[in-house]
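>>> The sequence isn't on hand, but the structure is:
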């Protein structure tokens, strides 16, 4: 056998994503390049590693065993690289984060300077809905999770980074003269929801339930960006985190609608499993956050106080 580290990396990513297309996206390669590397790797084995049924890729039992071995080898190669950097006096290693989807508007600003100061540190960041983010934390797959709602069924420690504010949002054609008319608007205008498992969806459902709101129609969309564009187009209104609306509020495409019980205030938190032994990189990042978070918040997110 004469397989390469690159082939191992491609094969392992395919087994993770169950898709050549998704593997290509995550590896920043073309789809044909991934297909060629996967085929060249698989040709070195007498037993199939993957199989295509219909249009779906499946990993065989033997393929799963090879994937585990590939992951071990790749981790050992990374360890060699990290030890080399450490020997040179540089902080090195991989920082692994699971981030709820709205958190993508926040966490990059808390990562930027840290990564600039520590060029040998690698970042793995998975952006997903709250349910999947919490699952990754429970399974100890990440160093930290970044959430606005703290899970109650696991023991964690946390660091507050920033206030999270959820507001009722409509496009510029929505007219509200008094707060008393908000209930009429909510009754006659479709409400746009995030998908099940989203923290924003949970907050919105709680608000609707507490205020006994009966909507004309509920429309479900799978991302904040999709909800935002739907509101701009006039499809309906929604309760959304203000953090991702700055440009649209500034250019008057969207506006906040005053309503009883709003805004909903939570906090953006970095959370980790209680008692977890942090890597040097994770410890350094947490130390950086504790030292710099107030300055970052002031410099980047002070605009939120205007809404």
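That came through, no problem. Since the model is a prediction, treat every value here as computed from it, not as a measurement. Numbering: from 1, shown residues only.

>>> When you work out contacts or count neighbours from here on, use the C-alpha atoms and nothing else.
OK.

>>> ok, which stretches of this structure are helices?
Listed in chain order, the helices of the chain (DSSP state H) span 5-17, 20-27, 31-42, 61-87, 107-117, 130-138, 182-188, 199-210, 224-232, 246-250, 280-301.

>>> now for these, which one comes closest to residue 271?
Taking CA to CA, helix 130-138 is the member of those nearest to residue 271, at 8.7 Å.

>>> same for the closest one, what does it pack against?
Helices and strands touching helix 130-138, by 3 or more CA pairs under 8 Å, 6 or more residues apart in numbering; DSSP states H and E, are strand 93-100, strand 144-147, strand 264-273.

>>> was I right about residue 273 contacting residue 156?
Yes - shown here, residue 273 and residue 156 form a contact pair, counting by CA atoms under 8 Å, at 4.5 Å.

>>> So for these two, which sits in the more crowded spot?
Legend: neighbour count by other CA atoms under 10 Å for residue 273 and residue 156, higher for residue 273 (20 against 16).

>>> Distance of that one relative to residue 85?
Separation of residue 273 from residue 85 (CA to CA, to the nearest Å) stands at 27 Å.

>>> One more: residue 45?
Note on residue 45: its distance to residue 85, by CA to CA, is 35 Å.

>>> Looking at these two, which is more packed in?
residue 85 (16 against 11).

>>> and the comparison structure, right after this:
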């Protein structure tokens, strides 16, 4: 393995994933409460470590390069493994932690928040996300 890859930080990968998801340095900066130059600097440092460009601009659209797609797959794997580790450690402590995402049909939006509130009281370490959809 190249030694330069060992110098990548998890924070750089978080910023990189946000830019990939939003396809915008500015929106990623806003989402992560950073400045746009700070995001640009982290991406530039990541590109230096990788030795290849990660993004291409065509007009005003941001596209991922082949290197970015490979890095995105690897970083999602890394964060998935860290999430799994977090869950295992929580299990060892006997507490429930992590994220619970629930999508419900629009008629359920009236009673599900009450269930979420009760669940949150029992398990305060769990982050809850509710999405209401039409059928």
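Noted; the coordinates are in hand. What you see is a predicted model; the values in this text were computed from it and never measured.

>>> Any idea what the TM-score comes out to?
The TM-score (TM-score structural alignment, normalised by the length of structure 2) is 0.75; 129 aligned residues with a CA RMSD of 3.0 Å.

>>> List just the one of the helices of structure 1 that sits closest to residue 171 of structure 1.
Comparing those against residue 171 of structure 1 with CA to CA, the closest turns out to be helix 224-232 (5.2 Å).

>>> just checking, what packs against the closest one?
Under the contact definition 3+ CA pairs under 8 Å, 6+ apart, helix 224-232 of structure 1 sits against strand 156-171, strand 238-241.

>>> Now do that helix: which range of structure 2 does it align onto?
Using TM-score structural alignment, helix 224-232 of structure 1 corresponds to no residues of structure 2.

>>> what comes up buried for that helix?
By 16 or more other CA atoms under 10 Å, the buried positions in helix 224-232 of structure 1 come out as 224, 227, 228, 230, 231, 232.

>>> got the angle between that helix and helix 199-210?
50 degrees (axes from the mean of the first three to the mean of the last three CA atoms, to 10 degrees).

>>> possible to save the helices of structure 1 as CSV with distance to residue 163 of structure 1?
Listed next are those as CSV, based on distance: least, CA to CA, whole Å:
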stretch, distance to residue 163 of structure 1
helix 5-17, 34
helix 20-27, 31
helix 31-42, 41
helix 61-87, 35
helix 107-117, 13
helix 130-138, 17
helix 182-188, 25
helix 199-210, 15
helix 224-232, 18
helix 246-250, 15
helix 280-301, 9
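
>>> between these, which gets nearest to residue 96 of structure 1?
Comparing the helices of structure 1 against residue 96 of structure 1 with CA to CA, the closest turns out to be helix 280-301 (8.3 Å).

>>> which residues in structure 2 does the closest one align to?
Under TM-score structural alignment, helix 280-301 of structure 1 has no counterpart anywhere in structure 2.

>>> which helices and strands sit right next to that helix?
strand 93-100, helix 107-117, strand 156-171.

>>> just the angle between it and strand 264-273, please?
Using the same axes, to 10 degrees, the inter-axis angle of helix 280-301 of structure 1 relative to strand 264-273 is 160 degrees.

>>> Could you count how many residues lie near residue 117 of structure 1?
By other CA under 10 Å, 10 other residues sit near residue 117 of structure 1.

>>> Just want the most central residue of structure 1.
Centroid-nearest residue in structure 1: residue 127, 2.0 Å away (criterion: CA atoms, centre = their mean).

>>> so that one touches residue 107, yeah?
No - the pair residue 127 of structure 1 / residue 107 is not scored as a contact, 10.5 Å apart, by CA under 8 Å.

>>> before we move on, the earlier item: select, out of the helices of structure 1, the one closest to residue 268 of structure 1.
helix 107-117 (9.3 Å).

>>> Check how far the closest one sits from its aligned residues in structure 2, on average.
Helix 107-117 of structure 1, aligned to structure 2 and superposed, deviates on average by 4.2 Å (mean CA distance after the TM-score superposition for structure 1).

>>> The residue mapped onto residue 20 of structure 2 from structure 1 and residue 59 of structure 1: what is the separation?
Aligned by TM-score structural alignment, residue 20 of structure 2 pairs with residue 15 of structure 1. As judged by CA to CA, residue 15 of structure 1 and residue 59 of structure 1 stand 6 Å apart.

>>> Neighbour count for those two, which is higher?
Shown here are residue 15 of structure 1 and residue 59; by other CA under 10 Å, residue 15 has more neighbours (22 against 18).

>>> residue contacts, that one?
By CA atoms under 8 Å, 6 or more residues apart in numbering, the contact set of residue 15 of structure 1 is 59, 64, 67.

>>> and the second one, how many neighbours does it have?
So the one you mean is residue 64 of structure 1. Counted with other CA under 10 Å, the neighbours of residue 64 of structure 1 add up to 17.

>>> Just to confirm, what residue in structure 2 is aligned with it?
When structure 2 is aligned by TM-score structural alignment, residue 64 of structure 1 is paired with residue 69.

>>> Would you check how far apart its match and residue 63 of structure 2 are?
Note on residue 69 of structure 2: its distance to residue 63 of structure 2, by CA to CA, is 10 Å.

>>> average offset between stretch 42-49 of structure 2 and structure 1?
Mean for stretch 42-49 of structure 2 is 1.7 Å (mean CA distance after the TM-score superposition for structure 1).

>>> Check which residues of that stretch are buried.
Neighbour-count burial for stretch 42-49 of structure 2 flags 42, 43, 44, 46, 47, 49 (criterion: 16+ other CA under 10 Å).

>>> Over which residues of structure 1 does it lie when aligned?
Per TM-score structural alignment, the counterpart of stretch 42-49 of structure 2 in structure 1 is residues 37-44.

>>> Please compute how far the matching stretch lies from its chain's middle.
From the chain centre to the centre of stretch 37-44 of structure 1 is a distance of 32 Å (CA atoms, centre = their mean, to the nearest Å).

>>> Right, I'll call it a day here.
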